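1. pasting a predicted model and its sequence here:
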Amino acid sequence: MTLICGAGAFGTALAVALAQAGPVTLWARDEGHAAQMRSRRENTRRLPGIALPEAITVISGAVPDPAGPCLLAMPMQALGEYLTAHRGALRARPLVACCKGMDLTTGLGPTGLIAQTCPDAIPAILTGPSFARDIALGLPTALTLACGDPGTGAMLQSVLSTPTLRLYRSMDAVGAELGGALKNVIAIGCGAVMGAGLGESARAALMTRGFAEMNRLAAGLGARPETLAGLSGFGDLALTCTSAQSRNYRYGESLGRGEAFDASVTVEGAATARAALGRARALGLEMPVTAAVAALVSGELHVAQAVDMLLARPLKEE
């Protein structure tokens, strides 16, 4: 049995995909939400129009603790509290983070937070260029499954792959989680560029310089450069910075247009920009794009001011 904790769009989509191979338990935080999904066989709040296969059992309350992997599909800023509250049920099993970001309190990524909170668990991360609806519809998707333990990584790759969900294995969990976290920051910036009407050329420049920053911080934190060039880095960056399906991109567009954004929508890149900037400064690294995005989301700068700040930087070699 596969256990997925978190009944948002991505957790539900993974449940739908993995139910092709066998029973899946989908844990929802709110019993009212769980009851609605059980009765309607659909997650109308987060993934409307997608039927839940009969192999999916929706629960809430206590987290079951049978042996086997547990997928943690919840917002990054909620992960630490969840791990602390349920560490008894989560102990001594593979825990696969399915969230992207950096924890504001600790500055850690998902696997670092798992290792700190549940030291006897085996941390892993599932990340890469994907939208929940594509996965639920069975559209071809490739992701990175990163785990520092090679045996557990191979097992997870086998268990979590489906005919339409192809997983590539990596041992560089730090690089994989940084790619998934930092691309959201750059996506906010790209959305702001397009929302402000600054054009495709400006977006391409921001993506490229943003990718250089992603690699700079990843190297400073011990990640492998080839990881950032793969699905969890460049692949996810390309998708998130060019599609209105991305919440981070849409949020950036709203900033660029000077419009309000739906506060109920999770935008991981907003918190990650602040956390990443803190880590970069501690390492003595320059990350001007990240700094500009952090200032945008905090309201310290408007888009025009952020652009002026970036363009006024000293000329340099690439």
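-> That came through, no problem. Numbers count the residues shown, from 1 in each chain.
2. from here on, contacts and neighbour counts on C-alpha atoms
-> Noted.
3. can you map out the helices along the stretch 151-300 of the chain?
-> With DSSP state H, counting those that start in this stretch as the criterion, the stretch 151-300 of the chain has helices at 173-195, 200-220, 225-228, 236-240, 247-257, 268-283, 288-298.
4. A further structure is provided below for comparison with the first:
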Amino acid sequence: MADIAILGSGGFGLSLAVMCSNAGHTVTVWSKFQDEIDTIKRTGELKAKLPGVKLPEKVALTTDISCVKGKDLIIMGIPTSFCRDVCERAAKYADGRSIVVNTAKGLEAGSLKTMSQVMEETFPNNRYAILTGPSHAEELARGIPTTIVVASPDREVSYYVQNTLTNRTFRIYVNDDVLGCELGGSLKNIIALAAGVSDGLGMGDNTKAALMTRGIREISVLGAALGAKTETFAGLSGIGDLIVTCCSMHSRNRRAGILIGQGVSPEEAVERVGTVEGYACTRNAYKLAKKMGIEMPITEQLYKVLFEGGKAINAISALMDRPSKNETESDFLGQK
């Protein structure tokens, strides 16, 4: 059994705490918010983030980030926008033997770096891994069978995380493509937002299927240009995560998209729903695609809706009116 620190008391952090504790691990949850810790201690749950799920009494709760000292695993359950700050604070106390595991799905604003790149910079003395894949906190915490992927530059680390955290309701596969796994988990949030907009507009299953299928295509194209393996996007961190995020009402990205499709401003939609990783990721991916010279039409149209005042219905028309192409973006003579 492992001694685990989970940084972040949001829905996913708490769901991991429940799962790890029930599997017999020693778990400490850290939050920067004293009121959240007090609420959990008083009620046994955090209704605002994970309603109806009781945290095991043996899980320790703290606002002291030095709790990471001496842990086997330090699991980051922090939204992308706050990840670097929390990593820098935790790194001051982390032992070199601790393995740092990130679960955030997004790109860092400004630098456009992945979270593993952020961890490399903030935890220079620690080995790291990422956990990603189709895993709604609401289901994970309730013991509903969940399968995800672990990726690390060090396969020994991947196997350790796999063997340590896998249990009868939580199955982990190993993938060596860290970049591909991160991009799949991050960029699918953009497509889920777009799928939600489609739902909010009253479009049908045909439209959503098209968005999802062409969405994984443009994710793959950008990923390949950056050095990821295209086959990764056919796995759990690609299609798997895309399906669950585009189709479930657990998905904050989809819920925010529905509101936007119904006429709510993007800013208000995000405020109503809470953390919507796809919102910032759309801006970051749009900038990255422009920098790389990669065409990402769904991302581009969503960017116009979110940040340039574009109308959602016009975005659908713009996508449908694009020049005709072959599905593989090549002509029948094999020419681009």
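-> Perfect, I can see it now. What you are looking at is a predicted structure, and each value in this text was computed from that prediction instead of being measured.
5. re the thing from before, of the helices of the stretch 151-300 of the first structure, which stretch is the most buried?
-> helix 173-195 (a mean of 30; mean count of other CA atoms under 10 Å).
6. and that helix, which stretch of the second structure?
-> Taken onto the second structure by TM-score structural alignment, helix 173-195 of the first structure occupies residues 178-200 there.
7. and Ala90 of the second structure, helix, strand or coil?
-> Using DSSP: H, G, I helix; E, B strand; the rest coil, the three-state assignment for Ala90 of the second structure comes out as helix.
8. now do the contacts for the corresponding residue of the first structure for it.
-> For Ala90 of the second structure, the aligned position in the first structure is His86, judged by TM-score structural alignment. If a contact means CA atoms under 8 Å, 6 or more residues apart in numbering, then His86 of the first structure has Val63 as its contacts.
9. and what of Thr132 of the second structure?
-> Thr103, Lys105, Ile148, Val149, Val150, Cys181, Glu182, Gly185, Leu236, Ser237.
10. superpose on the first structure and give me the mean offset of the match of helix 173-195 of the first structure.
-> Compared with the first structure after fitting, stretch 178-200 of the second structure deviates on average by 0.6 Å (mean CA distance after the TM-score superposition for the first structure).
11. and that stretch, how far from the chain's centre?
-> The gap between where stretch 178-200 of the second structure is centred and where its chain is centred comes out at 9 Å by CA atoms, centre = their mean, to the nearest Å.
12. ok, stretch 111-128 of the second structure next?
-> Chain-centre distance of stretch 111-128 of the second structure: 16 Å, with CA atoms, centre = their mean.
13. again, but for stretch 17-36 of the second structure
-> That offset, for stretch 17-36 of the second structure, works out to 19 Å (CA atoms, centre = their mean).
14. from the contacts of Thr132 of the second structure, which land in strands?
-> Mapping the contacts of Thr132 of the second structure onto strands (DSSP state E) picks out Ile148, Val149, Val150.
15. the last one matches what in the first structure?
-> Going back to what we said before, that points to Val150 of the second structure. Mapped onto the first structure by TM-score structural alignment, Val150 of the second structure lines up with Leu145.
16. next, the contact list for the spatially most central residue of the second structure, please.
-> Nearest to the mean C-alpha position of the second structure, counting by CA atoms, centre = their mean, stands Lys105 at 2.7 Å. By CA under 8 Å, 6+ apart, the residues touching Lys105 of the second structure are Pro79, Thr80, Met115, Thr132, Glu182, Gly185, Ser186, Glu277.
17. now Tyr286 of the second structure
-> Tyr286 of the second structure neighbours (CA under 8 Å, 6+ apart): Met296, Thr299, Glu300, Tyr303.
18. make it 10 Å
-> By CA atoms under 10 Å, 6 or more residues apart in numbering, the contact set of Tyr286 of the second structure is Met292, Ile294, Glu295, Met296, Pro297, Ile298, Thr299, Glu300, Gln301, Leu302, Tyr303.
19. in the first structure, what residue corresponds to it?
-> Counting by TM-score structural alignment, Tyr286 of the second structure lines up with Leu277 in the first structure.
20. separation between that match and Lys316 of the first structure?
-> 22 Å (CA to CA, to the nearest Å).
21. please apply the same query to Gly299 of the first structure.
-> 29 Å.
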